[in-house]
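> Sharing a model that was predicted from the sequence below.
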Amino acid sequence: MSDTRFPLENSPKASQEAPAVPPPKKARVWRYAPVGFVLAGLALGYALGLQDYLSLGFLAEQREALRAYVDANFLWSSMLFLIVYILAVAFSFPAASVLTIFGGFLFGWMIGGALVAVGATVGASLLFLATRSAFGSFLRHRVDGSLRKLADGFRENAFGYLFVIRLAPVFPFFVVNIAAALFDISLGRFFAATFFGILPGTFAYAYLGQGVDSVLVAAQASGREAQISDLVTRDITLAFLALALVALIPTIIRQVRKRGDRR
């Protein structure tokens, strides 16, 4: 007599994986909550007129009062600046360059640059996590062909690609934060590539901020508001691009070798 205690053990249906059960509707909705929070915070910031305070015009008008307050409350001011920077980046508020100049002006290029590097990296990581929670599996489940290969290649060389993009600020900072989440990069690689990649540009802008006083005075004397273009020269822009190209060389060599091995 055959053993019939487990009649389905070797059947084809039993060997197949069980179909994936979609998450409950309530769980799917909560996935988008962090992104909704970011959008709500951004809208609230504009509604409150925060963009008027995060400008070189405001710095020009309040520079003496701001510097006096920082001198009297250095530690508290540093923590407050760090929190503001984290929130500005996490909510994708377009003020990173201006705030970096603020940091250099108020705290000096070294301390200001360090505060900006930490604040920008933490804020970017928060936005990265918010985007990944909502759309992290988008490319993995919905694209194929060349775009899938691009996603896989970006994931394999995440640190190198991100590091190069961060070195040369060609793309808006918040766009890179969102795009990286769509390509399913680990948080550790994102954090490290962002922190080390933005260091040259961060300290360069902070150094510009340290000497921004003369530019603000000149702009006020001419009856116009100072612009970031008054500080950023062509040489600085070319230097950023050169740094990015140099950093890209190892990634290019690695890709060429990989294609050669496949042949």
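It's in.
> rest of the way, CA atoms for contacts and neighbours
OK.
> contacting residues for residue 88?
By C-alpha atoms under 8 Å, 6 or more residues apart in numbering, the contact set of residue 88 is 94-96, 123.
> also this one, for the comparison:
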Amino acid sequence: MSRRKIIVSAIVVGLIVLFFALDLDKQFTIASLKANRQTLLELYASHRLATVGGFLAIYIAQTALSLPGATILSLAAGALFGAVMGTVYAVTGATLGATAAFLVTRYLFHETVQRKFGQRLAGINRELETSGLNYLLFLRLVPLFPFFLINLGAGLTRLPLRTFVIGTAIGIIPGGFVYCNAGASLATIEQAGDVASPRVIGAFALLGLFSLLPVLSAKAKARQKP
């Protein structure tokens, strides 16, 4: 690994260690959000641009470093900015942060992984280059796949950056709206599980399957050809 990559790795690891060393993860709870909501609303009323900018910076950093707290941040977006604008800010922050994680992973490890496992990944790379958007939308829409693992895993493949950004931005809108809308009614929420009901998860899974229909249809037609 080059000196530049070692420095980047050290910075990332250092920031993650600092986050937990300062017990910042304890601030990303529903109880903490409820306790500080009025203060945050007053801050937003007095300094709108600064509050939005600060929120985006926190969301981007949290996602880029794969830290816990995305759910709380989405609820906070709804509680502070309302369901619609909260979704806009949450999706923007999550997309930019995910892109940063994707790029850092690709910069640090893509070359090594492709050199060592390139032949084994050849089929996956071909699929992602041709139908990457459909697969990524499926992964983003179905809430069974950890958000941060998709960011890191995609960076190791040959998925085009543009496809990653578009697929992420579109794919997280439904989930972002659900959580931001719930955050707008924060008083009724006791835990994150109150938002992601089985019916909601089922609806997302159905949307994810719809995103795969073009790929499945193309494969079925290919098999029918002599």
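Looks like it came in fine. For clarity, every value in this text was computed on a predicted model and none was experimentally measured.
> Quick TM-score on the pair, please.
Overlay of the two chains. TM-score (TM-score structural alignment, normalised by the length of structure 2): 0.92; 226 aligned residues with a C-alpha RMSD of 1.8 Å.
> Which of the contacts of residue 88 of structure 1 has the largest number of neighbours?
residue 123 (23 neighbours; other C-alpha atoms under 10 Å).
> what does it align to in structure 2?
Aligned by TM-score structural alignment, residue 123 of structure 1 pairs with residue 97 of structure 2.
> Please name the nearest non-neighbouring residue to residue 155 of structure 1.
residue 185 (5.7 Å; C-alpha to C-alpha, 6 or more residues apart in numbering).
> can you give me the helices in structure 2?
For structure 2, the helices defined by DSSP state H occupy 3-21, 30-46, 48-64, 70-81, 83-105, 111-117, 122-141, 147-156, 161-171, 173-183, 198-224.
> which residues are contacting the fourth one?
Contacts of helix 70-81 of structure 2 from elsewhere in the structure, counted by C-alpha under 8 Å, 6+ apart, are 28-30, 33, 37, 40-41, 44, 59, 62-63, 83-87, 89-90, 176, 179-186, 192.
> Any chance of a PyMOL selection covering the buried ones in those?
Remark: buried members of the contacts of helix 70-81 of structure 2, expressed as a PyMOL selection using 16 or more other C-alpha atoms under 10 Å:
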select buried, resi 28+29+30+33+37+40+41+44+59+62+63+83+84+86+87+89+90+176+179+180+181+182+183+184+186
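> Now flag whichever of the contacts of residue 88 of structure 1 is closest to residue 172 of structure 1.
residue 94 (8.8 Å; C-alpha to C-alpha).
> Identify the residues contacting the aligned residue in structure 2 for that closest one.
With TM-score structural alignment as the criterion, residue 94 of structure 1 lines up with residue 68 in structure 2. Each residue near residue 68 of structure 2 by C-alpha under 8 Å, 6+ apart is listed here: 25, 28, 62.
> if we go to structure 1, which of those residues are intact?
For those, the contacts that persist in structure 1 are residue 62, with contact defined as both residues aligned by TM-score structural alignment, their matches' C-alpha atoms under 8 Å.
> Counterpart of residue 198 of structure 1 over in structure 2?
Match for residue 198 of structure 1 (TM-score structural alignment): residue 172.
> mind checking how far residue 51 of structure 2 is from residue 215 of structure 2?
42 Å (C-alpha to C-alpha, to the nearest Å).
> For residue 182 of structure 1, give me its contacts.
Per C-alpha under 8 Å, 6+ apart, neighbours of residue 182 of structure 1: 131-132, 135-139.
> can you rerun that using 10 Å?
By C-alpha atoms under 10 Å, 6 or more residues apart in numbering, the contact list for residue 182 of structure 1 reads 128, 131-140, 151, 176.
> Tell me the one among the residues you listed nearest to residue 29 of structure 1.
residue 134 (9.0 Å).
> In contact with the alignment partner in structure 2 of the closest one, which residues?
Mapped onto structure 2 by TM-score structural alignment, residue 134 of structure 1 lines up with residue 108. Residue 108 of structure 2 sits next to 1-2, 4-6, 8-9, 155-156 when contact means C-alpha under 10 Å, 6+ apart.
> isn't the match of residue 123 of structure 1 right next to residue 147, touching?
No - with contacts counted by C-alpha atoms under 10 Å, residue 97 of structure 2 stays clear of residue 147, the gap being 11.0 Å.
> Quick check: neighbours shared by the two?
What both residue 97 of structure 2 and residue 147 touch, as defined by C-alpha under 10 Å, 6+ apart, is the set 63, 66.
> Distance-wise, check residue 169 of structure 2 relative to residue 132 of structure 2.
Taken as C-alpha to C-alpha, the span from residue 169 of structure 2 to residue 132 of structure 2 is 14 Å.
> Just give the nearest non-adjacent residue to residue 160 of structure 2, would you?
Nearest non-adjacent residue to residue 160 of structure 2 (C-alpha to C-alpha, 6+ apart): residue 129, at 6.9 Å.
> and that neighbour, what is it in contact with?
So residue 129 of structure 2 contacts 123, 157-160, 163 (C-alpha under 10 Å, 6+ apart).
> And the aligned partner of it in structure 1, how close does it get to residue 148 of structure 1?
Mapped onto structure 1 by TM-score structural alignment, residue 129 of structure 2 lines up with residue 155. From residue 155 of structure 1 across to residue 148 of structure 1, the span is 10 Å (C-alpha to C-alpha).
> before we move on, what about residue 53 of structure 1?
42 Å.
> who's more crowded, the two?
Higher neighbour count among residue 53 of structure 1 and residue 148: residue 148, with 16 against 12, using other C-alpha under 10 Å.
> on that earlier part again, for the counterpart of the residue nearest to residue 155 of structure 1 in structure 2, what are its contacts?
In structure 2, residue 185 of structure 1 lines up with residue 159, judged by TM-score structural alignment. When contacts are counted by C-alpha under 10 Å, 6+ apart, residue 159 of structure 2 touches 124-133, 136, 153.
> Narrow these to just the buried residues.
So, of the contacts of residue 159 of structure 2, 125, 127-128, 131-133, 136 end up buried under the neighbour-count rule (16+ other C-alpha under 10 Å).
> measure stretch 162-171 of structure 1 end to end?
End-to-end distance (C-alpha to C-alpha), stretch 162-171 of structure 1: 11 Å.
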